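K.L.:
sequence first, predicted coordinates after that:
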Amino acid sequence: MKVFDHGVCWENGDLKKTSDTDTIKSGRKKTMSYKILNNHNKSKDETHLKLKFDYLTSHDITYVNIIQTARASGLKRFSIPYVLTNCHNSLNATGGTINEDDHVFALSAAKKYGGICVPAHQAVIHQYMREEMAGGGKMILGSDSHTRYGALGTMAIGEGGGELVKQLLGYTYDIDYPEVVAVVLRGKPKDFVGPMDVALTIIKEVFENKFVKNSIMEFIGDGIDNLSVEFRNGIDVMSTETTCLSTIWQTDDKVKKYLEDHGRKDDYLYMEPEEKAYYDRALEINLDEIKPMIAVPFHPSNVYSIEEFKENTEDIIQLIEKNAKEIYSSSNLEINLKKSINERGQLEVDQAVVAGCAGGSFENIAAVRDILNGKFVGSKGLTMSVYPASQPIYLDLVNKGIVSDLMKSGVTMRSAFCGPCFGAGDVPQNGGFSIRHTTRNFPNREGSKPSEGQLSYVALMDSKSIAATVVNEGVLSSAESLDFSFEEREHIYDNSSYKARVFNGFGKEDPSSELILGPNIKDWPEFQPLKRDLLVKIASFITDDVTTTDELIPSGETSSYRSNPFKLAEFTLSRKDPGYVERAKKIAETLNNKESQDFIELLEKLDFFEKNVSIKYDIDFKSLTYGSGIYANRPGDGSAREQAASSQRVLGGVANFALDYATKRYRSNLINWGIIPFIVKEIPEMNIGDYVYVPDILKAIKNNKKSIEAYIISNKVKRIILGVGNLTEVEKEILKKGSLINYYNDN
């Protein structure tokens, strides 16, 4: 892989360094990205974009909150096509009726407001959008971080629910014009290499150095011709793990045929960059050189070639254990992955899964069948599950005999379901090692509950090498180690199941239709507007390099409570800092209980502060916003789930402090819920229980002040300089009003 950490132009099918001002200015408008963004920009300013999307999409652990927020903000109808899928809580795994109640709510909302409702088990969210909605030159916004349809010519972005609410109410998605990074693909991958291998190779290169953070990755080059559309989709969906904003790919006759086969030939648009298109940075990848890869626990960027892993198994396992001990240092967990190494020094896995928007494609599953080819999963403890990403895929797999062949090999066939990606399906046993063609392997996912002594290890691999591992009786293996051949098959798309089940009410809203609210579906509490000054008591202090949204609000069984803000909030930081919730609750109750020890302590701290600063501040509770805050070095990697922010707000959270925010979407989520996203230049000298006083915060936000003077109050008073980064005018107003809901109600 070649890395170009400087501006380049695309000339005659090659990258050339340039610093010429005129070339750069004209070249920015010659990318595919510019054309799509410009066509969707409602602002006359090309540097500060105000985007309107063509479609929206959500699934059943995000759409309830979004619709409830929009309702509270004055929603009358869905003004653009909004697809509601039921693919995350479709197993009703918690017991009781609450998951199915959400699905019934979705259908009632689609009828009332004019939406599109995809029933449970029909499709995972992103496969439905690929098959039925995505097309050339479009933009799609989804409340799931893996909203990526670039290979079909659609620029798709995953965001928190607040950004979808804005679109539903006719407002825009406001961002500064992003940097665009070229990803040039050359050559052709070997038969034993799959899309996950290419994706992990890219993630390994760019994640740690933030090479594409908040940028658009534009895939170009003659190597694209050598990839099927499904192969491209498999790379594209994993681009989320690079922390890029979105992707777009050049299109060709293969994309044209894909859309024609899906009954949407008019959605095809030929796309490629113009000559001398300018890119801020670039990668050039030789697909011939890609090897089968593995992302070991606990991040998709923790990547080795499988060959390297097999040659250094004990050393790498030791590193994983070391990492686990650091992550779970406060938990009494047994960490012993060495037990999975056999007497020949080989790692033996316990579980294999191919699933979801990354693994569940027709080609991936057909490849598993061809590699197994009559071999058996066996009865010694290894399990294997396969989840086709949609009913149309499943139907074709049945028609071609692939399902029966897999079942005869001992593979368990599942329905379209996203659960394995976040810990609600095929959870491995405690201490088990699972290899998965899914999207993520973060800490505290896939069933890990450190506070209850439960820990699972998940590694990401391509379906081909997963099948090879199963053939080798669970010994971790690369598909390169086997002699096999693939049958030539053409995927036949038949959407009869969609026609039979999907409700499409767009443009046919019925205001008289009633929403059906199950007992777990609750409205949002009221959020108070921001006052003149801010006083924050630190309720959690986290110094990990990155804090994922899974750690801020766990996935798995908590997903069932995302339609109930109060119940869900009880899980906030539960697997990272179990004491946070009670601390935050006590802070929220302080001003309401003036006899409490907490209130007495607060008065003592304020008195101590006033005696130890040279400037006298008029601290008045009537003009003071008081609440809890957390510090984390780089919070927000991973999921788009807005509940990582809203749960803090429900508990009285008013601020985050960070060196940086891992993703734009998490920072946006904080703002939309009235939580101020402070930035500090270095890890501050503060601890849990310390206070941060920020005088004149309202004025600082109004004036977009770059340096905000504040004070840490502990056993001494320390001056600290805070920032909030660039805020749009709308973001300023949202923070001042105290939440997106308040902002819309006041407008």
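P.N.:
Looks like it came in fine. Residues are numbered from 1 along each chain as shown.
K.L.:
from here on, just use CA atoms for contacts and neighbour counts.
P.N.:
Will do.
K.L.:
what residues are up against Lys204?
P.N.:
300-303 (CA atoms under 8 Å, 6 or more residues apart in numbering).
K.L.:
those residues in helices, which ones?
P.N.:
Assigned to helices by DSSP state H, none of those qualify.
K.L.:
can you list the residues you listed in TSV and add distance to Asp191 and neighbour count?
P.N.:
Listed next are these as TSV, based on distance: CA to CA, whole Å; neighbours: other CA atoms under 10 Å:
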residue	distance to Asp191	neighbour count
Pro300	23	25
Ser301	24	24
Asn302	24	19
Val303	21	23
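K.L.:
for the helix or strand where Lys499 lies, packing partners?
P.N.:
Assigned by DSSP states H and E, Lys499 belongs to helix 496-501. If you count contacts as 3 or more CA pairs under 8 Å, 6 or more residues apart in numbering; DSSP states H and E, helix 496-501 packs onto helix 391-399.
K.L.:
give me the contact list for the following helix or strand past the helix holding Lys499.
P.N.:
Once helix 496-501 ends, the next helix or strand along the chain (criterion: DSSP H and E) is strand 503-504. For strand 503-504, contacts defined as CA under 8 Å, 6+ apart pick out 107, 110, 114-118.
K.L.:
with stretch 206-220 instead?
P.N.:
Contacts for stretch 206-220 (CA under 8 Å, 6+ apart): 32-33, 178-185, 241-250, 272-273, 301, 663-664.
K.L.:
recalculate using a threshold of 7 Å.
P.N.:
With contacts defined as CA atoms under 7 Å, 6 or more residues apart in numbering, stretch 206-220 is touched by 178-185, 242-250, 301, 664.
K.L.:
want to compare, so here's the second one:
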Amino acid sequence: MTIVEELLNAKAGEAVIREVDLIYAHDGTVPLIIESFRKTFTRVRKPDKAFIFFDHVYPAPTVKIANLQREIREFAREQGIRIFEGYGISHQVVPEEGLLEGAKIIIGADSHTPTLGAFGVFAVGMGATDTAIALGLGKTWFKVPESVRVNLEGRLGKNVMAMDLMLHLIGLLKDFDMNYKALEFFGGLDLSIDEKMTIANFSVETNAKTAVLDNGTFSGDGDYLREVTIELGQIEPLVALPHHPSNVERVEKVKRKIDQVFIGSCTNGRLEQLRRVAEILEGEEVSVRTFVGPASRRIYLQMIKEGIMQRLIDAGVTVLPPGCGPCLGRHMGVAGDGEIILSTTNRNFKGRMGSPNAEIYLASPVTAAVSAIYGEITNPEDVL
């Protein structure tokens, strides 16, 4: 069986109903979930397995959002659901706070819920109506997805990160229909959990339904739609050009002046990634406005303990509170008309970070840090 088939205990293509071990949502999706929930249900079936995170637009930047967040708090109190405010991004906080313990099947009201596949679980994002039904019933239905197997061999180079690997993979799969398919990763997984979460997170941008990384307990001997083998040592620093993550090019071939750098998000806001950024920026000074957004307050506190915060601030970086920050273009670094943004996030669609007339390039934290110094997209292989 494939990993997904093992986790759901069913063959690809089958429609199954399964109990859900964990349901979570965030401040951006809960209002619609509440509206849908109240049409059919009065009580959440398993409130101890449901969690709400304030991470997308927090603290509230407008009266409208403040009022919506008040409604969320009222719903949570009514239903006995725990809210995490100021903890950081949901996908990061769920494992940090031990909420994954004993969980195998997880749904989240956010498209990047498959980030948790780094821990060997079946995690999928769902819309407001489906999430509301799961809250009311404690279970949901799935069509078991077919899987694509990705074999990783060797090791990444010193200036190459998991983000580069995933930009490479999305380029390989750009002409392959990944709709409602799963990505399963094997071999070459002696990476940190921080980098593994980047792999699972960015898998969504191939249009995959979910992603799972082998943790050594799965057979992985099922029937796969396709098998891809990647030699990690051959991957170079890459960048996604506007306006899609699959529009990939080698960094050395892209020379573009930039106005802003953002390093963070649920893709690349974890401790190992921010350590690398601090190493590069130590003793240097950024030449464009540069924002760093830790994925959680635990990471934020560790940055202080390790001196990462001091090095970033000394280099001229603005460190944001834990959360999604400017990734979705709502606050804390919105892109203006005609601006060129280099970001370590997962999406660079028109208008994603603010103005539809801005251009967003995606790259690894290493490439982003080097580029922040030089004020243009720069190949780290040339300067590190």
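P.N.:
All right, it came through fine. Note that the structure is a prediction, hence the values are computed from the model and not measured.
K.L.:
read off where the helix holding Lys499 of structure 1 ends up in structure 2.
P.N.:
Using TM-score structural alignment, helix 496-501 of structure 1 lines up with nothing in structure 2.
K.L.:
what residues sit buried inside that helix?
P.N.:
In terms of neighbour count (16 or more other CA atoms under 10 Å), helix 496-501 of structure 1 has its buried residues at Tyr498.
K.L.:
that one: how far from the chain's middle?
P.N.:
29 Å (CA atoms, centre = their mean, to the nearest Å).
K.L.:
quick revisit: filter the contacts of stretch 206-220 of structure 1 to the buried ones?
P.N.:
Buried among the contacts of stretch 206-220 of structure 1 by 16+ other CA under 10 Å: 178-185, 242-250, 301, 664.
K.L.:
what about those, which are in strands?
P.N.:
The strands, defined by DSSP state E, take in 180-185, 246-249 from those.
K.L.:
can you map out the strands along the stretch 1-150 of structure 1?
P.N.:
2-4, 8-11, 14-17, 48-51, 55-58, 82-85, 116-118, 139-142 (DSSP state E, counting those that start in this stretch).
K.L.:
most packed of the ones you listed?
P.N.:
Ranked by mean neighbour count, the strands of the stretch 1-150 of structure 1 are led by strand 82-85 with a mean of 27 (mean count of other CA atoms under 10 Å).
K.L.:
contacting residues around it?
P.N.:
Under the contact criterion CA under 7 Å, 6+ apart, strand 82-85 of structure 1 has outside partners 55-60, 63, 106, 115-119, 125.
K.L.:
the ones in strands among the buried ones among the contacts of stretch 206-220 of structure 1: which two are farthest apart?
P.N.:
Pairwise distances across those (CA to CA) peak at 17.4 Å, for the pair Leu185 and Ser246.
K.L.:
relative to Asp288 of structure 1, how far out is Val353 of structure 1?
P.N.:
The gap separating Val353 of structure 1 from Asp288 of structure 1 is 26 Å, by CA to CA, to the nearest Å.
K.L.:
Ala106 of structure 1 too?
P.N.:
From Ala106 of structure 1 to Asp288 of structure 1 the distance is 46 Å (CA to CA).
K.L.:
name the nearest residue to the counterpart of Gly432 of structure 1 in structure 2, ignoring sequence neighbours.
P.N.:
Structural alignment (TM-score structural alignment) places Gly432 of structure 1 against Glu339 in structure 2. Nearest non-adjacent residue to Glu339 of structure 2, counting by CA to CA, 6 or more residues apart in numbering: Ala358, 4.8 Å away.
K.L.:
which residues sit in contact with the residue in structure 2 that Ser465 of structure 1 lines up against?
P.N.:
By TM-score structural alignment, Ser465 of structure 1 lines up with Thr367 in structure 2. Applying CA under 7 Å, 6+ apart to Thr367 of structure 2 gives the contacts 378-380.
K.L.:
now list the buried members of the residues you listed.
P.N.:
Among the contacts of Thr367 of structure 2, those scoring as buried are 378-380 (criterion: 16+ other CA under 10 Å).
K.L.:
higher neighbour count, Ala106 and Asp288 of structure 1?
P.N.:
With neighbours defined as other CA atoms under 10 Å, Ala106 of structure 1 and Asp288 compare such that Ala106 has more, 29 against 14.
K.L.:
distance-wise, check the residue lying farthest from the centre of structure 1 relative to Tyr666 of structure 1.
P.N.:
Largest separation from the mean C-alpha position in structure 1: Lys611, at 46.4 Å (CA atoms, centre = their mean). Distance, Lys611 of structure 1 to Tyr666 of structure 1, by CA to CA: 38 Å.
K.L.:
so which strand or helix has Asn179 of structure 2?
P.N.:
Counting by DSSP H and E, Asn179 of structure 2 is found in no helix or strand.
K.L.:
ditto for Thr131 of structure 2
P.N.:
Residue-wise, Thr131 of structure 2 maps onto helix 128-137 under DSSP H and E.
K.L.:
start and end residues in structure 1 for that helix, please.
P.N.:
The aligned range for helix 128-137 of structure 2 is 161-170, by TM-score structural alignment.
K.L.:
report the buried residues of the matching stretch.
P.N.:
For stretch 161-170 of structure 1, by 16+ other CA under 10 Å, it's 161-169.
K.L.:
what sits up against it?
P.N.:
So stretch 161-170 of structure 1 is contacted by 52, 62, 66, 70, 75, 78-80, 143, 172-173, 642, 669, 672 (CA under 7 Å, 6+ apart).
K.L.:
which of the residues you listed sits closest to Leu603 of structure 1?
P.N.:
When the contacts of stretch 161-170 of structure 1 are compared against Leu603 of structure 1 (criterion: CA to CA), the nearest one is Asn672, at 30.9 Å.
K.L.:
tell me how far the closest one lies from Met293 of structure 1.
P.N.:
Distance from Asn672 of structure 1 to Met293 of structure 1, by CA to CA: 38 Å.
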